[in-house]
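Undergrad: Give the three-dimensional model of this entry:
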Amino acid sequence: MILDQKLEKLHNILKNLRSVAVAYSGGVDSTFLLKVASDVLKDKVIAVTATSSTYPERELNEAKKYANEFGVKHIIIVSEELEIEGFSKNPIDRCYYCKKELFTKIYKVANENGIEYVVDGSNYDDLGDYRPGMIAAKELKVISPLKEAQLTKQDIRELSKKYDLPTWNKPAFACLSSRFPYGHEITEGKLKMVERAEELLLSLGFRQVRVRHHGDIARIEVAKEEREKFFNLKTLDLIGEKLKEIGFTYVTMDLLGYRTGSMNETIKKV
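TA: The predicted model follows:
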């Protein structure tokens, strides 16, 4: 299916839904979905963003900015994952409990605003990774229009550029709880360590960044093409010293660089 056909299919899916509440993070996928939904359904669209200790303030501010630019009603709710029983223990199905809580709250907001359906930004590529959150979405009948239209991440970036969206080349982002190995406890303090460490790397010009929290060890992942930036003694010293100040004892770089779902690599070995 060519790109224009996929886009037409997306339009038809949204038209048939009539009114939607978009689970909106401000990322590449949900921003594209919100833009198209607002074009197709006009005022029958709302954006719902959840704040929590796993969601950096930087991302929240961008979500507010983009929703305002689209002229879409934007509702911000609190969905604190650490309060969900068992979440902080970080089981392999952690995302299931998070998404179940999130989508349940978004449905409540949708009902209060006379909206029929809840939609999320899952895309066609998401079918190829371990994503327990998709089980919660299916159980709660959340619709994934991008996935139904067979739009891949690359398709969405290409169309976002065509729409002149500021997110067309935005690095991929996942909630901060994804920085911890399964079974390692997640706390608000540890989340703050990760957020501060990633903000430092972003301030130094790195674009695609993950700081994985392995107890005393910080394992840094950056985009493959950005790895060479580390081979500067001043840069190495600065990052090492700052991450130690943040609370890590040892600071390491993953030689293979950033890759989606790297924390899921241990699951495949079980």
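
Undergrad: okay, CA-based contacts and neighbour counts for the rest of this
TA: OK.

Undergrad: Show me the strands in this structure, by range?
TA: With strands called from DSSP state E, the chain shows them at 20-23, 45-51, 73-78, 117-119, 209-214, 217-222, 250-253.

Undergrad: Let me know which of those strands is tucked in deepest.
TA: Per-stretch averages of neighbours, counted by mean count of other C-alpha atoms under 10 Å, single out strand 20-23 among the strands of the chain, with a mean of 26.

Undergrad: I'd like the structure of this one too, to check against the first:
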Amino acid sequence: MNKKLEALQEYLKELGSVAIAFSSGVDSTFLLKVAHDVLGDQVIAVTAQSCSFPKRELEEAKAFCKKEGIKHIICESEELQIEGFSHNPKNRCYLCKHELFEKIGNIAKENNIKYVAEGSNMDDNGDYRPGLQAVAELHVKSPLRHVELTKQEIRDLSKEMGLPTWDKQSFACLSSRFVYGEEITESKLSMVDQAEQLLLDMGFHQLRVRIHGQMARIEVMPSEFLKLMEDANREKIVSEFKKIGFSYVTLDLQGYRMGSMNETIKTD
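TA: Model prediction:
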């Protein structure tokens, strides 16, 4: 057995019971599956429902928990109601995560669960991640980082375990598509959600649609540039994006990369 997987299982056994922040992404799905295999009914999954969390992700979370027989609690967590959040400050993620993990902590207590855990991995240590400050302050456990699992290792182990998420695109909440300082609104979140769903439906895999006012900046993998620029695809994207509400549609020539909105603040 993989040594890191073994270490993860041992660590989860030590925790005894855990409420896992479950987004249906690659990392939290893997963590939830391993935790449930080890701890059974002493594990619950908690998913936050909000306008920055696409409906498709929520439905996938529900389906996975139903299939695996895991107790699943959905909590309302409307970020736009958090004071200061809609102004999109640089610590936006901290404001959101702090409130979310407080809510999950309360749910854990109500269900006699000792700990709260989240699915960040070693690759998350390198980017600007103010949400991890909230994790530390509220004593939330990060089992995947604790045993030093990387994203690729999690994908490989997920494939071995037969998890459907092993090759799922990386996802972050839709608020991460906004340039810092630009107001986040429900209508703009919906625009981003619709635009990304269109690209996913067209068969693009790892992608982001970043919003800059009325301009959409599309990030896809460089290997998919040619597909996007095929006349039929390009014309469809431009036409549909304008129907959604964008005035301008652009392709980022650097391609998809994690945390591109943080590039402007790395020297701060």
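
Undergrad: What TM-score do the two superposed chains give?
TA: Here the TM-score for the pair of chains, by TM-score structural alignment, normalised by the length of structure 2, is 0.98; 268 aligned residues with a C-alpha RMSD of 0.9 Å.

Undergrad: May I see the strands of structure 1 organised as a markdown table, with distance to Asn111 of structure 1 added?
TA: Compiled in a markdown table, those are given as follows (distance: least, C-alpha to C-alpha, whole Å):
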| stretch | distance to Asn111 of structure 1 |
| --- | --- |
| strand 20-23 | 9 |
| strand 45-51 | 11 |
| strand 73-78 | 13 |
| strand 117-119 | 9 |
| strand 209-214 | 36 |
| strand 217-222 | 41 |
| strand 250-253 | 46 |
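
Undergrad: between those, which one is nearest to Gly183 of structure 1?
TA: For Gly183 of structure 1, the closest of the strands of structure 1 is strand 209-214, at 11.0 Å, according to C-alpha to C-alpha.

Undergrad: how about stretch 204-212 of structure 1, which residues of structure 2 does it hit?
TA: On structure 2, the counterpart of stretch 204-212 of structure 1 by TM-score structural alignment is residues 202-210.

Undergrad: Just want the most central residue of structure 2.
TA: By C-alpha atoms, centre = their mean, structure 2 has its centre lying nearest to Ala172, at 3.3 Å.

Undergrad: now the helices: where do they sit in the stretch 151-268 of structure 2?
TA: Secondary structure of the stretch 151-268 of structure 2 (DSSP state H, counting those that start in this stretch): helices at 151-160, 186-201, 225-229, 231-244.

Undergrad: Number of residues surrounding the aligned partner of Leu138 of structure 2 in structure 1?
TA: By TM-score structural alignment, Leu138 of structure 2 lines up with Leu140 in structure 1. By the measure other C-alpha atoms under 10 Å, the count of residues near Leu140 of structure 1 is 15.

Undergrad: swap in Lys42 of structure 1?
TA: Count around Lys42 of structure 1 with other C-alpha under 10 Å applied: 15.

Undergrad: circling back to that earlier point, of all the strands of structure 1, which one is nearest Asp125 of structure 1?
TA: The closest of the strands of structure 1 to Asp125 of structure 1 is strand 117-119. By C-alpha to C-alpha, the value is 16.8 Å.

Undergrad: Show me the contact partners of that closest one.
TA: Residues outside strand 117-119 of structure 1 that contact it (C-alpha atoms under 8 Å, 6 or more residues apart in numbering) are 17, 19-23, 103, 106-107, 110, 142-145.

Undergrad: If we use 7 Å, what do you get?
TA: Contact with strand 117-119 of structure 1 is made by 17, 19-23, 107, 142-144, as judged by C-alpha atoms under 7 Å, 6 or more residues apart in numbering.
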